[in-house]
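Visitor: pasted the sequence and its predicted model underneath.
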Amino acid sequence: MSENRRPPAPPPAERARTMAARGGRAALLPSDGTDDRVVPLLHHVHPGGRTTVLLDDDHPLVGAARRAELTAVLEIADHAPVPLREPVRGLLWITGWIRALDVEEGRRAALEVADAKPDPRLLDVGHGAAVLTLDPASLVVADAEGTVSLRPELFAAAVPDPFCAHEDHWLRHLELSHRDVVGLLSQHLPENLRGGHVRPLGLDRFGLRLRVEAAEEDHDVRIAFSRPVATAQELSVELRRLMGCPFLAQRR
């Protein structure tokens, strides 16, 4: 009996770092009972998993975190860059201890975040916004590849996918301006899925992901590159190969 092998994909820690770097929609689930889900004004996950969170200064969770260190879970949803019926591609949960910083600590933390990702909302620290920090104890990443628990040191040792900063723009461009390319890529889908509405879902160094929206349910399919890629030029070669470009052999 032949073995069905899954296409190669980024390892779990890399997928988690990529979700964190993309900075999707977040919700804080505290253990103190002040609220079921708290949507922060801003969040930033640092390379080691420590997370900086901004909340309104008068939010009940800020007062609770100032009185005692609390446990909490930060949930980050990775949304597809194109409009889909089911837009969430994956979830990252960071569980740990949360505490509120005083104004001076908060401003230093805001400057640290600004060095990595400038945002005008950071200027509100000390002027209506408070800073909390979440120190990780464990992380869980869940997506089409599976659900995996990670230790913070594994998360810290990984790096985000090399294309995560450009993925949104490229996939939107593919969706809006190059439906012919999506059609050519569809030739790699299983026969039973070729009648659905094919959408670009994701891109990483190992391959391309397509979403097939059918009448009854959706299907995600990973199309692997011949080898992992690291540059835009290598990516272009692999995409041309998947499209069946007749000049590829000469270019290589």
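Guide: Good, I have the coordinates.

Visitor: contacts and neighbour counts: CA atoms only from here.
Guide: Noted.

Visitor: list the buried residues of stretch 203-214.
Guide: For stretch 203-214, burial by neighbour count (16 or more other CA atoms under 10 Å) applies to 203-213.

Visitor: Ala9 touches Gly207, doesn't it?
Guide: Yes - Ala9 lies in contact with Gly207 (CA atoms under 8 Å); the separation is 7.5 Å.

Visitor: could the buried residues of stretch 203-214 be laid out in JSON lines, adding distance to His43 and secondary structure?
Guide: Listed next are these as JSON lines, based on distance: CA to CA, whole Å; DSSP: H, G, I helix; E, B strand; the rest coil:
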{"residue": "Leu203", "distance to His43": "24", "secondary structure": "strand"}
{"residue": "Asp204", "distance to His43": "24", "secondary structure": "strand"}
{"residue": "Arg205", "distance to His43": "26", "secondary structure": "coil"}
{"residue": "Phe206", "distance to His43": "28", "secondary structure": "coil"}
{"residue": "Gly207", "distance to His43": "29", "secondary structure": "strand"}
{"residue": "Leu208", "distance to His43": "28", "secondary structure": "strand"}
{"residue": "Arg209", "distance to His43": "27", "secondary structure": "strand"}
{"residue": "Leu210", "distance to His43": "29", "secondary structure": "strand"}
{"residue": "Arg211", "distance to His43": "29", "secondary structure": "strand"}
{"residue": "Val212", "distance to His43": "32", "secondary structure": "strand"}
{"residue": "Glu213", "distance to His43": "32", "secondary structure": "strand"}
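
Visitor: second one coming, line it up with the first:
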Amino acid sequence: MQPSHAELARTLAAGRLPATASVACRPGLFPVRHLTDGDGRLLLLAPADGGLTDALRPVDGADDTAVVLDIPDVPPVAGAPSMGRVWVAGWAVALDGAEARAAALDWAGHDPTGDLLDVGRGQVLHRVDVAEIRLERAGLTVDVDPDEYAAAAPDPLHAIEFDLVADLADHHVEEMTGYLRRQLGPAVGREVPRVVRLDRYGFVVRLGERLARLAFPRPVADRADLSRLLHPVLCPRCSHNHAHEAA
């Protein structure tokens, strides 16, 4: 098992990666702070007197403005493959009043930045209703169905992937090397297997110049669930002692 195109797009667009915005009929690219709400819509937070806010002001009596966010992946460690790049296009509307307050609370639940206290004065929140999603991965570009994108959930481990991979490399090399060799068998050869990425479905393992994917028995829900799943691997002596005591 591995992430679907819709899940990859939602994970990349979740708001943890740097993004740039292109605005219809406006030159240039704008760095943008963004998050994705539960329905897959984008929220953009920008200074009220900044270039992005100015570019997103509707013209000619329109109610909204076309915008495209470009969000490339940033792999967690050297030698890790990229998840790809996503372009999310839609229609941006500036929020005010109750809508702005609700969006600010939604944002604060993921990222309680102090700038949210200034929404309506020095900061502006825009909501982007998504119309088109394109995902580029390994040199191939695919269109992602907007309904599938909206229904998909971003990966629960993505925000802490760097910490998890670093912890395995710093503190569990012996246990993980033995486990990966047992799971991958002859495919390992003489290479030292190294976990370079992980998601809810499993590990991506580097074997010299090659990459292999090792699936979990089931998708994991969060960090605690991952810890429970890996506990027998990372602490085999603990598991053995527990089994002995139970017997």
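Guide: Received the coordinates, thanks. Note that this is a predicted model, so its numbers are computed, not measured.

Visitor: TM-score for this pair?
Guide: Superposed pair, TM-score by TM-score structural alignment, normalised by the length of structure 2: 0.74. Supporting alignment: 233 aligned residues with a CA RMSD of 3.6 Å.

Visitor: wait, which of the buried residues of stretch 203-214 of structure 1 is closest to Ala20 of structure 1?
Guide: Among those, Asp204 lies closest to Ala20 of structure 1 (CA to CA), at 14.7 Å.

Visitor: can you tell me the mean distance of stretch 135-143 of structure 1 from structure 2 after alignment?
Guide: Its matched residues in structure 2 lie on average 1.9 Å from stretch 135-143 of structure 1 after superposition (mean CA distance after the TM-score superposition for structure 1).

Visitor: quick one, strands of the stretch 1-150 of structure 1?
Guide: 25-30, 42-45, 51-56, 70-79, 88-100, 129-143, 146-150 (DSSP state E, counting those that start in this stretch).

Visitor: mind checking how far the longest one is from the chain centre?
Guide: In this case it means strand 129-143 of structure 1. Averaging C-alpha positions (CA atoms, centre = their mean, to the nearest Å) puts strand 129-143 of structure 1 14 Å from its chain's average.

Visitor: longest helix of structure 1?
Guide: Counting residues, the longest helix found in structure 1 (DSSP state H) is helix 103-116.

Visitor: buried residues, that one. List them.
Guide: For helix 103-116 of structure 1, the neighbour count (16+ other CA under 10 Å) marks 106-107, 109-110, 113-114 as buried.

Visitor: angle of that helix against strand 51-56?
Guide: Using axes from the mean of the first three to the mean of the last three CA atoms, to 10 degrees, one finds that helix 103-116 of structure 1 and strand 51-56 are set 120 degrees apart in direction.

Visitor: which residues touch helix 103-116 of structure 1?
Guide: With CA atoms under 8 Å, 6 or more residues apart in numbering as the test, helix 103-116 of structure 1 has contacts from 44, 52, 122, 125-126, 130-132.

Visitor: select from those residues the one having the most neighbours.
Guide: Most neighbours among the contacts of helix 103-116 of structure 1, by other CA atoms under 10 Å: Val131, with 28 neighbours.

Visitor: contacting residues around that residue?
Guide: By CA under 8 Å, 6+ apart, the contact set of Val131 of structure 1 is 52-55, 100-103, 106, 109-110, 125.

Visitor: try it again at 10 Å.
Guide: 42-43, 52-57, 62, 99-103, 105-110, 122, 124-125 (CA atoms under 10 Å, 6 or more residues apart in numbering).

Visitor: likewise for Glu191 of structure 2?
Guide: Per CA under 10 Å, 6+ apart, neighbours of Glu191 of structure 2: 181, 206-210.

Visitor: one more time with 8 Å
Guide: 207-208.

Visitor: quick check: the nearest residue to Glu213 of structure 1 once chain neighbours are set aside vs Ala77 of structure 1, distance?
Guide: Nearest non-adjacent residue to Glu213 of structure 1, counting by CA to CA, 6 or more residues apart in numbering: His197, 5.0 Å away. Counting by CA to CA, to the nearest Å, the gap from His197 of structure 1 to Ala77 of structure 1 is 24 Å.

Visitor: these two - which one has more neighbours?
Guide: Taking other CA under 10 Å, His197 of structure 1 and Ala77 do not tie; Ala77 has more neighbours (22 against 13).

Visitor: residue contacts, the alignment partner in structure 2 of the more buried one?
Guide: Aligned by TM-score structural alignment, Ala77 of structure 1 pairs with Pro72 of structure 2. For Pro72 of structure 2, the contact set (CA under 8 Å, 6+ apart) comprises 12, 17-19, 84-86.

Visitor: before we move on, what about Leu154 of structure 1?
Guide: Ala13 are the contacts of Leu154 of structure 1 under CA under 8 Å, 6+ apart.

Visitor: that one should be in a helix, yeah?
Guide: Yes - counting by DSSP: H, G, I helix; E, B strand; the rest coil, Leu154 of structure 1 is part of a helix.

Visitor: and stretch 38-55 of structure 2, how far apart are its ends?
Guide: Stretch 38-55 of structure 2: ends 26 Å apart by CA to CA.

Visitor: what's in contact with it?
Guide: 10, 23, 26, 30, 32-37, 103, 107, 121-130, 149-151.

Visitor: show me what counts as buried in that stretch.
Guide: Those would be 40-48, 52-53, 55, for stretch 38-55 of structure 2 by 16+ other CA under 10 Å.

Visitor: what's the closest of these to Leu226 of structure 2?
Guide: Distances from Leu226 of structure 2 to these, taken by CA to CA, are shortest for Gly40, at 25.1 Å.

Visitor: look at the counterpart of Asp163 of structure 2 in structure 1 and give its secondary structure.
Guide: For Asp163 of structure 2, the aligned position in structure 1 is His169, judged by TM-score structural alignment. Three-state call for His169 of structure 1 (three-state DSSP): helix.
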